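S.K.: sequence plus the predicted model coming up.
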Amino acid sequence: MFNEAELIVLRRAYARQIAFLGDANNAALERAYAEVPREAYLGPGPWPIFRWTGYTQTPDADPAWLYSDILVGLVPERGLNNGQPSAHAGWIAAAAPLPGEHVVHIGAGAGYYSAIMAHMVGSAGTLTAIEYDPALAACAAANLAHLPNVLTLHGDGSVVPIAPADVIYVNAGASRPADTWLDGLKQGGRLILPLTTKFNFGEGAPDFSRPSGAVFRITRRGSNFDADFIGDVAVFPCEGARDEASEQALAAAFGKGGYRDVKRLLRTDDVPEEECWVRAPGWSLTYR
């Protein structure tokens, strides 16, 4: 088993690799990956490691097994994992939490990526971690209790009242942006929004036979919201932030393509069809 001195070196190498794989050129993010111990948020080992053929248990409880770009099962029977580190690195870099800012993490799971972002905002900043699953919320609360700048809540992250936020980081697949998130953004605030269809992550595994999920950065500019495509995604669905009409509109939109070219999120569907990638009741993503 690796000793603590060896783990410190291993975490630094892991952080450098993850930042590279996630195309995340952010020194504060790399430091957070190097200094936040992943094993502290995953329960006692051995740990179930996700592979496309199923889960494989690590040979023992050595934390060294966790310092790679792998998914670790949190609730394996539901296909719910501690997400891929490089993917989160790219999304967190797009959100770019800064010292002193307030981050809201929707779908905090067991708290690992909450801890990463709390590290980035520092003691002058705050982080609100919200988790829908009661068992995971309790786990996150215990795991994050040592961080004085973190508040952990159990509830539906699409409706839980939040203080004005510089970053809202949604860690689950929505079929629409929740009003709570858009209203909660400060001026210049960034919302990391994964939009997915029901084909994205069905019975524990994504269906890659069709495009079905993309992550967007939504930035508040006065009363307007800029939108940028960040990357493709396969992610567990977001309870509370899904509706059938938006689901159908997204499925049609992914079917026609063009989601990498969106420029703006509008809180209306009163937009010409040719200007939209997706148009659903009450909201649209447009090309201009």
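M.R.: Now that the structure is in, tell me what you want to look at. Just so we're clear, the structure is a prediction, and the values are computed from it rather than from any experiment.
S.K.: switch to C-alpha atoms for all contacts and neighbour counts from now on
M.R.: Fine.
S.K.: quick one, helices of the stretch 1-150 of the chain?
M.R.: Under the criterion DSSP state H, counting those that start in this stretch, helices of the stretch 1-150 of the chain are mapped to 4-21, 27-35, 85-95, 112-121, 134-144.
S.K.: give the buried residues for the first one.
M.R.: For helix 4-21, the neighbour count (16 or more other C-alpha atoms under 10 Å) marks L7, L10, R11, R12, A13, Y14, A15, R16, Q17, I18, A19 as buried.
S.K.: how close does the fifth one sit to A118?
M.R.: Distance, A13 to A118, by C-alpha to C-alpha, to the nearest Å: 21 Å.
S.K.: swap in the fourth one?
M.R.: When distances are taken as C-alpha to C-alpha, R12 and A118 turn out to be 18 Å apart.
S.K.: just the helices in the stretch 151-288 of the chain please.
M.R.: 179-184, 244-256.
S.K.: got TSV for those helices, with mean neighbour count too?
M.R.: Formatted as TSV, the entries for the helices of the stretch 151-288 of the chain read as follows, by neighbours: other C-alpha atoms under 10 Å:
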stretch	mean neighbour count
helix 179-184	17
helix 244-256	17
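S.K.: got another one to weigh against that:
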Amino acid sequence: MDFAEQRQAMVAHLRERQDISDSVAAALLAVPRHLFLPGVDPEDAYRDEPIVTKRDDAGRPISSSSQPAIMATMLDQLGVEPGHRVLEIGAGTGYNAALLAHLAGPAGHVVSMDIDEDVVAGAGRHLAAAGATRVEAVCADGAQGYAERAPYDRVIATVGVWDLAPAWLEQLGAGGRLVAPLDLRGVQVSVALERAGDHWAARSVVPCGFMRMRGAFAGPEAVVVLRRDPELMLGLPEWRELGDVLGALDTEPAEVPVGGGEAPYGPGVTMWLALHDTRCCLLTGRLGQGFGMSAGLVDGDAIALLAGEGAHVARGRAPTGPGLAAQGHGPGGAALAADLAGHVRAWAAAGHPEAGDLRIRAYPGSAPGDGRGTVVPKRHTTLVVDFG
């Protein structure tokens, strides 16, 4: 069975919730995702959910088939056209590479790289099973790019990156575009970057969440597995010692109201916290009744999370009053919740900016001292970020 009806249902579901170009929708309809997930029930393969395919010894996910919704968004950010040469960093199951090959057409070519031999071998088998012949799967550290096929019209990273690898920028041809899940102090946004004189400027920004890049180009971000079943993970901008956070989440919270009954909440709060407080964290996993994520603050044995419409908390508690609330768990949780509520109020006073309002400039080396935006130094580049 080719499960064409399931693909049609998946695409219809996605188009009800987001804008998807006709070309990307056609690729999603044409490429059979279940062939890239041979150990998964085909019905499950067409749900709009990420599917973990490999974990490390500590139980941390290190390879997956990404959620179709964010895949579609990033493909539209990338804007692959027929005849394009595309470099993909992070082969995964090979599914995204097959979508890229469909978009690039018979005259195009896709190189998909991964650091793990077994991942590359599996992607190759899946691509062959799906008849995706215009993809070259390469086992190597993606941070070095693949100079043998350069220059590329498009480069996409399907793994979270802390910094922009110089090789990616060097191997992009004139008018090229790079799309990557870029780290902003522990929080990721998918950024589409193009050259703008002496730097790279974002033409679109959307929130996302991807497994982090490994190897020599890995950043300082840390993922702490709090619980394996059901899965619950805590993302940090960099490693630091914490207390019994999981135990804290089992305690009754101290609640601090944020605002009125119509206080809005969106991914922009996560961006705001990341840029304004080094204690920012991202809790991801089975939260309440389903999979989700929540931004908050964590310090020692205490953690504070948002509760209310659009916000998730670990045990699914609703706030006791109207609107949004910060709920602090563990010793010192009340003070942490007060700080979190203060950040959300500041975000609201700024006009509720969202991830799409972010302006991101990436400079090789250091950035000009023009005083605009938050400066986020990386290893090879310096980001200047502000809410436009």
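M.R.: That came in fine, so what should we check first? Since the structure is predicted, the reported quantities are computational estimates derived from the model, not experimental observations.
S.K.: now the TM-score, please.
M.R.: After superposition, the two chains reach a TM-score of 0.78 (TM-score structural alignment, normalised by the length of structure 1), with 252 aligned residues with a C-alpha RMSD of 2.7 Å.
S.K.: as TSV, the buried residues of helix 4-21 of structure 1 with distance to P63 of structure 1 would be great.
M.R.: Shown next, in TSV, are those (distance: C-alpha to C-alpha, whole Å):
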residue	distance to P63 of structure 1
L7	8
L10	10
R11	10
R12	14
A13	14
Y14	12
A15	15
R16	18
Q17	17
I18	17
A19	20
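S.K.: the residue most central in space within structure 2 - nearest residue in space that isn't next to it in sequence?
M.R.: In structure 2, the residue lying closest to the centroid (C-alpha atoms, centre = their mean) is G209, at 2.4 Å. Nearest non-adjacent residue to G209 of structure 2, counting by C-alpha to C-alpha, 6 or more residues apart in numbering: Q188, 5.8 Å away.
S.K.: residues touching the counterpart of the one you found in structure 1, list them.
M.R.: Under the alignment (TM-score structural alignment), Q188 of structure 2 pairs with G213 in structure 1. By C-alpha atoms under 8 Å, 6 or more residues apart in numbering, G213 of structure 1 lies in contact with G173, P194, L195, T196, T197, N200, D232, V233, A234, F254.
S.K.: burial measure for the fourth one, as a count.
M.R.: Read it as T196 of structure 1. By other C-alpha atoms under 10 Å, the residues close to T196 of structure 1 number 31.
S.K.: cool, and the third one?
M.R.: A total of 29 residues lie near L195 of structure 1 under the criterion other C-alpha under 10 Å.
S.K.: need the counterpart of V24 of structure 2 in structure 1.
M.R.: Checking TM-score structural alignment: V24 of structure 2 goes with L29.
S.K.: that match contacts A89, correct?
M.R.: Yes. Counting by C-alpha atoms under 8 Å, L29 of structure 1 does reach A89; the two are 7.4 Å apart.
S.K.: which residues are in contact with both of these two?
M.R.: Counting by C-alpha under 8 Å, 6+ apart, the shared contacts of L29 of structure 1 and A89 are A19.
S.K.: let me know whether F387 of structure 2 touches R359 as I believe.
M.R.: Yes. With contact defined as C-alpha under 8 Å, F387 of structure 2 reaches R359; the gap is 5.9 Å.
S.K.: and the closest residue to E30 of structure 1 other than its chain neighbours, what does it touch?
M.R.: The shortest distance from E30 of structure 1 to any non-neighbouring residue, by C-alpha to C-alpha, 6+ apart, is to A15 (5.4 Å). Residues in contact with A15 of structure 1 (C-alpha under 8 Å, 6+ apart) are E30, R31, Y33, A34.
S.K.: hmm, L98 of structure 1 is touching S123, no?
M.R.: No. Using C-alpha under 8 Å, L98 of structure 1 is not in contact with S123; the gap is 11.3 Å.
S.K.: which one of those two has more residues nearby?
M.R.: L98 (19 against 15).
S.K.: that one -> structure 2?
M.R.: Using TM-score structural alignment, L98 of structure 1 sits opposite E81 in structure 2.
S.K.: separation between that match and A104 of structure 2?
M.R.: 5 Å.
S.K.: tell me which of the helices of the stretch 1-150 of structure 1 sits nearest to A249 of structure 1.
M.R.: helix 85-95 (24.3 Å; C-alpha to C-alpha).
S.K.: which helices and strands does that closest one pack with?
M.R.: Helices and strands touching helix 85-95 of structure 1, by 3 or more C-alpha pairs under 8 Å, 6 or more residues apart in numbering; DSSP states H and E, are helix 4-21, helix 27-35, strand 165-170, strand 185-196.
S.K.: which non-adjacent residue is nearest the match of V24 of structure 2?
M.R.: Per C-alpha to C-alpha, 6+ apart, closest to L29 of structure 1 is M120, 6.5 Å.
S.K.: which residues touch that neighbour?
M.R.: M120 of structure 1 touches A28, L29, A32, P97, L98, P99, counting by C-alpha under 8 Å, 6+ apart.
S.K.: any idea what it aligns with in structure 2?
M.R.: Checking TM-score structural alignment: M120 of structure 1 goes with L103.
S.K.: circling back to that earlier point, can you list the helices and strands packed on helix 85-95 of structure 1 in a markdown table and add distance to T268 of structure 1?
M.R.: Below are the helices and strands packed on helix 85-95 of structure 1 laid out as a markdown table (distance: least, C-alpha to C-alpha, whole Å):
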| stretch | distance to T268 of structure 1 |
| --- | --- |
| helix 4-21 | 37 |
| helix 27-35 | 35 |
| strand 165-170 | 21 |
| strand 185-196 | 17 |
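S.K.: so after whichever strand or helix holds L234 of structure 2, what's the next helix or strand?
M.R.: Per DSSP states H and E: L234 of structure 2 is located in strand 231-236. Next along the chain after strand 231-236 of structure 2, taking DSSP H and E as the criterion, comes helix 245-249.
S.K.: report the aligned residue range of structure 1 for that next one.
M.R.: Using TM-score structural alignment, helix 245-249 of structure 2 pairs with nothing in structure 1.
S.K.: in that helix, what counts as buried?
M.R.: Result for helix 245-249 of structure 2 [16+ other C-alpha under 10 Å]: buried residues V245, L246, A248, L249.
S.K.: now swap in stretch 139-149 of structure 2 and tell me
M.R.: C139, A140, D141, G142, A143, G145, Y146.
S.K.: let me see the contact set for the third one.
M.R.: Contacts here follow C-alpha under 8 Å, 6+ apart; on that basis D141 of structure 2 touches M113, D114, I115, G215, A216.
S.K.: so what corresponds to the third one in structure 1?
M.R.: Alignment note: I115 of structure 2 maps to Y132 in structure 1; criterion TM-score structural alignment.
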